[in-house]
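turn this into a structure:
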Amino acid sequence: NCNPETVSTDYDTSSRLYFEPLTLEDVLEVYHAERAAGPIAGVIVQLGGQTPLGLAQALKDEGLPVVGTSPEAIHLAEDRGAFGRVMHEAQLPAPKFGTAYSAAEALEVAREIGYPVLVRPSYVLGGRGMQIVYDDQTLTDYVTRAALASPEHPILVDRFLDDAIEIDVDVLYDGEEMYVGAIMEHIEEAGIHSGDSSCVLPPVTLGRAEIDRVRESTRRLAQGIGVRGLMNVQFALAQDILYVLEANPRASRTVPFVAKATGVQVAKAAARIMMGATIASLRTEGLLPVQGDGASLPIEAGTAVKEAVLPFKRFVTQDGEFVDTILGPEMRSTGEVMGLADDFGTAFAKSQLAAFGGLPTQGTVFISVANRHKRAMIFPCKRLADLGFRILATEGTADVLRRNGVRVEAVRKHSEGRGPDGEPTIVDLILAGEVDMVVNTPTSQEARADGYTIRTATTSMDKPIITTVQQLAAAVQGIEALGDHVVRVMSLQEHAERLARHGAHAAE
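Have a look, this model is predicted:
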């Protein structure tokens, strides 16, 4: 592990620690040092993120015993063509995609697939360089500006699924039986990097039939790839079609969250399976529940929400400005927090408290959303007004809210400047401390500068900023929960005891 900080609080996690880069040369040196101390049963590559997967074949070629999912099986999931064949055999749909080696080819692929598209360089980590593109000109600018397309480094063009629900799944597979660690529903729409998005366990809007479809699709993938140990799958549910976005034959960043939320030592169970144990034997030992799995948690076990920590105030551009808070396919979070409660609203409110100081329970909220989001904002905004919040909005958003019976005050945009009688702009009001929460979703190109100024002003004042309508709906539930009762702190040990009680009750 080349980052000592990740183990500073858990120094007894292993017998020895090597703080070295994850390169083939360094891993081989560690292997030789360990072999001198005694026999080595195997090398696990599934618990270190994406980088170790890329070393798997080379380690095997050097004679190291790679345990769990084989390098050949890893290739089936990592190589786009090979994974496409696995998907075809499993009869699972995926968004249309293509590969381009020039701007002209990218345009041809995008027109065939249909806008919007997600473009990215091949073999990227953390979503770096990804962009959602809505027209020919922006796509041409992307390819030309980044100088990304070449025979050695093509760009990938994927159909972007608008207004889709993203679903994260962590499973264990032993070759015969599958254990679902968790099925998690993202709060934000598909297209935001999973490391930056909030997610909830158990899912709050997915029905039993949809969960069964997710379970069966995941089983087919695990079987088709040849997984032995952990696998993470990301799905998008759009217009009742369950699309596979990607399958990673490794632990995802959600595994620690899943382990704490379900009370199951997922990583330990995965390591045992990699070394030859079966899911049935681990159930007998008590490492996994005797029956059921993380997808069938009883409602009495409560709800867990994972939220990303996005310390935008710590990052500034070369011009000294704060970076934009808009979430997208490129990952920006520096950590994660978790909220646990009996209901979703309270769990979400707790996660926001841990991530950035919490949601307001009174005061003033500013609303400015893109045209495509105006219908979805009406009921959350009406509820905020009913809860006693003062609602401010730009003229277009204010008109829609008024027509739907919401009390709202129109304010001037930053680009309009102050009024003839000195009426302040929304940025003036934010910087004066008169706004307690801002809701601003990305809008048209000409209005984008206004949005950026609003969001950076909010960041400078340490106020909550919401950039998706899905997050707005969740925030309203959180605010309602904060007003209904006193939020109680629950330790992980208490949560684990509650899980054990309800698990035993379910088994009976």
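
from here on, contacts and neighbour counts on C-alpha atoms
OK.

which parts of the longest helix belonging to the chain are buried?
The single longest helix within the chain, with elements called by DSSP state H, is helix 208-225. Neighbour counts using 16 or more other Cα atoms under 10 Å place 211, 214-215, 217-225 of helix 208-225 among the buried residues.

turn those residues into a markdown table, including distance to residue 334.
Output for the buried residues of helix 208-225, formatted as a markdown table (distance: Cα to Cα, whole Å):
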| residue | distance to residue 334 |
| --- | --- |
| 211 | 30 |
| 214 | 29 |
| 215 | 30 |
| 217 | 31 |
| 218 | 29 |
| 219 | 32 |
| 220 | 33 |
| 221 | 30 |
| 222 | 30 |
| 223 | 34 |
| 224 | 34 |
| 225 | 31 |
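
want to put them side by side, so please do this one too:
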Amino acid sequence: VSDRLYFEPLAPEYVLSVLAKEKPDGVMVQFGGQSAIKLAKPVADAGYPVLGTQPKQIHRAEDRKEFDALLGELGIPRPAGGTAFTTAEAVATAEKLGYPVLVRPSYVLGGQGMEIAYQSRDVAEYMEIITRVKQEHPVLIDKYITGREIEVDAVCDGEDILIPGIMEHIERTGIHSGDSISVYPAVNVSPAVIDTVVDYTRKLALALEIKGLINIQFIEHREEVFVIEVNPRASRTVPYLSKVTGIPIIALATRVMLGEKLKDLGYGTGLYPAKNLVAVKVPVFSLDKLPLVEVSLGPEMKSTGEVLGVAGDLPEALYKGLLAAGCNFPEQGTVLVTVADVYKEEAVEVAREFAALGFKLLATQGTARALESRGVPVQVINKLSQPSYNIGDALREGVINIIVNTPTHGRIPQRDGFRLRRMAVESSVPCFTSLDTVKAFLSSLRLYRQGKKPGIVCLNDLS
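All right, here's what the predicted structure looks like:
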């Protein structure tokens, strides 16, 4: 328990006023998220010692050019990228990298303003919006690699590292890590990829002279590992990982920042042995309380909380996590499937699974054609913008029980997809905007249909 607690904004003038009054021997900036580590330099410039990772190394991890140079020195790959100030520069950079690309402003938190562009028109539309305000920093453009996202939290003392656990995300890259379903341990990742992740984590932590916490996000694509970003601070996954591994990550990091060594703290070094369980962190959303907010998952974070599901295997852990997050498991009913062209082939197998479980299928014309051509029974229904009996009528009558809808141009409220997703939320109908999430839901639904009662895991048994 703290001796004194200040409720003030994490801005230099407020924090420096507190420090001037308290006159501390040192300041820890790693536990307050992105806003706190931005204060490292102002705190150091004011003459207060920053405990743990130093401001120069924090800047090295945060600055794109310096970080890219470091990755080059270490021989660690990252997705190719570039920068642009104008629409012409952005389109040229995107075409050079090859579509799809991820476009985003510099220095953002929570994925704010990020978008995946699949063609030059998408980039031009994005730049038209972003350049309405004069840009002090360039727009960042990265090659978008479709793969599995892997996340690591580690403690480093400048000489050794301790990796409490490695997590994988259910949703593929392009979904913000805070909105993804996270699984510990990474049960679907090969031992070779795990070894590479551990190697890259060690190299980066030591090269950045980390003392305390580091969070690294990776992409695995066909057994090749790329670094997405490095955060020299505590991340949102630390409480989750601490709870399920029994390792007091914050306590260890604090002691390391005060000068102690990992080898003396009783938890060893390297990758900590995985527990004999599966723990799933599932995001919780409050979209029903936020009218006119886009529902679909993407690079910009939308969740407002999270829950934990723990079991002996992945399907049961997913079932418990989804249930705790408020997800309904209909025993029967109708599933509406309407997806963008890029996902139609993948949606066929998802629809086939729903049909095998006894659900009736509705689909808009384009998606219905794709399903029928592969022998999946489906009934065509009109889009919201089309006359006669359409999706809106079916939702109002309670005919539709589950919606699978991947967005195309989700940022425009007048479009059919945006309106459909909002209607689903307001009608309390489960609406999945990522096919990876649907597949996780289906594995849980099969378990639910089998009548298996989920077991109880005591939190005291996890430590």
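
tm score of chain vs chain?
The TM-score (TM-score structural alignment, normalised by the length of structure 2) is 0.93; 462 aligned residues with a Cα RMSD of 2.3 Å.

closest one to residue 86 of structure 1 out of the buried residues of helix 208-225 of structure 1, please.
Distance to residue 86 of structure 1, by Cα to Cα, is smallest for residue 224 among the buried residues of helix 208-225 of structure 1, at 5.8 Å.

name the nearest residue to the closest one, ignoring sequence neighbours.
residue 86 (5.8 Å; Cα to Cα, 6 or more residues apart in numbering).

part of a strand, is that neighbour?
No: secondary structure assignment (DSSP: H, G, I helix; E, B strand; the rest coil) places residue 86 of structure 1 in helix, not in a strand.

burial count for residue 374 of structure 2?
For residue 374 of structure 2, the neighbour count with other Cα atoms under 10 Å is 12.

no no, residue 113 of structure 1
Neighbours of residue 113 of structure 1 (other Cα under 10 Å): 18.

what's near enough to touch it?
96-97, 158-159 (Cα atoms under 8 Å, 6 or more residues apart in numbering).

what do we get in structure 2 for it?
For residue 113 of structure 1, the aligned residue in structure 2 is residue 97 (criterion: TM-score structural alignment).

for its match, give its distance to residue 175 of structure 2.
20 Å (Cα to Cα, to the nearest Å).

name the helices or strands packed onto the longest helix of structure 1?
Secondary-structure packing of helix 208-225 of structure 1 (3 or more Cα pairs under 8 Å, 6 or more residues apart in numbering; DSSP states H and E): helix 71-78, helix 80-90, strand 178-189, strand 229-238, strand 241-248.

which helices and strands sit right next to the first one?
Spelled out, that is helix 71-78 of structure 1. Helix 71-78 of structure 1 packs on helix 50-61, helix 80-90, helix 208-225, strand 241-248, going by 3+ Cα pairs under 8 Å, 6+ apart.

can you redo the ones you listed as JSON lines with distance to residue 168 of structure 1?
Listed next are those as JSON lines, based on distance: least, Cα to Cα, whole Å:
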{"stretch": "helix 50-61", "distance to residue 168 of structure 1": "17"}
{"stretch": "helix 80-90", "distance to residue 168 of structure 1": "17"}
{"stretch": "helix 208-225", "distance to residue 168 of structure 1": "10"}
{"stretch": "strand 241-248", "distance to residue 168 of structure 1": "10"}
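
between the ones you listed, which one is nearest to residue 455 of structure 1?
strand 241-248 (29.9 Å).

corresponding residues in structure 2 for that closest one?
The aligned range for strand 241-248 of structure 1 is 224-231, by TM-score structural alignment.

how far does the matching stretch sit from its chain's centre?
Offset of stretch 224-231 of structure 2 from its chain centre (Cα atoms, centre = their mean, to the nearest Å): 13 Å.

three-state assignment of the residue positioned nearest the centre of structure 2?
Nearest to the geometric centre of structure 2 sits residue 177, at 1.1 Å (Cα atoms, centre = their mean). Here residue 177 of structure 2 is recorded as coil under three-state DSSP.

quickly note the distance from residue 30 of structure 2 to residue 45 of structure 2.
17 Å.

could you find the closest non-adjacent residue to residue 146 of structure 2?
Residue 146 of structure 2's closest residue in space is residue 173 (Cα to Cα, 6+ apart), at 5.9 Å.

can you report how many residues neighbour that neighbour?
22.

what lines up with it in structure 1?
Match for residue 173 of structure 2 (TM-score structural alignment): residue 190.

OK, contacts around that match?
Residue 190 of structure 1 touches 161-166, 236, counting by Cα under 8 Å, 6+ apart.

what about it, distance to residue 128 of structure 1?
17 Å.

and residue 239 of structure 1, by the same measure?
Using Cα to Cα, residue 239 of structure 1 is found at 29 Å from residue 128 of structure 1.

out of the two, which sits in the busier spot?
Per other Cα under 10 Å, whichever of residue 239 of structure 1 and residue 128 has more neighbours is residue 128, with 14 against 10.

tell me the contacts of the nearest residue to residue 365 of structure 2 once chain neighbours are set aside?
Spatial nearest neighbour of residue 365 of structure 2, excluding adjacent residues (Cα to Cα, 6+ apart): residue 380 at 5.9 Å. Counting by Cα under 8 Å, 6+ apart, residue 380 of structure 2 touches 362-365, 368.

what about 10 Å?
336-337, 361-369, 390 (Cα atoms under 10 Å, 6 or more residues apart in numbering).

and the strands in the stretch 251-400 of structure 1?
Along the stretch 251-400 of structure 1, counting by DSSP state E, counting those that start in this stretch, strands occupy 303-309, 335-341, 364-368, 390-393.
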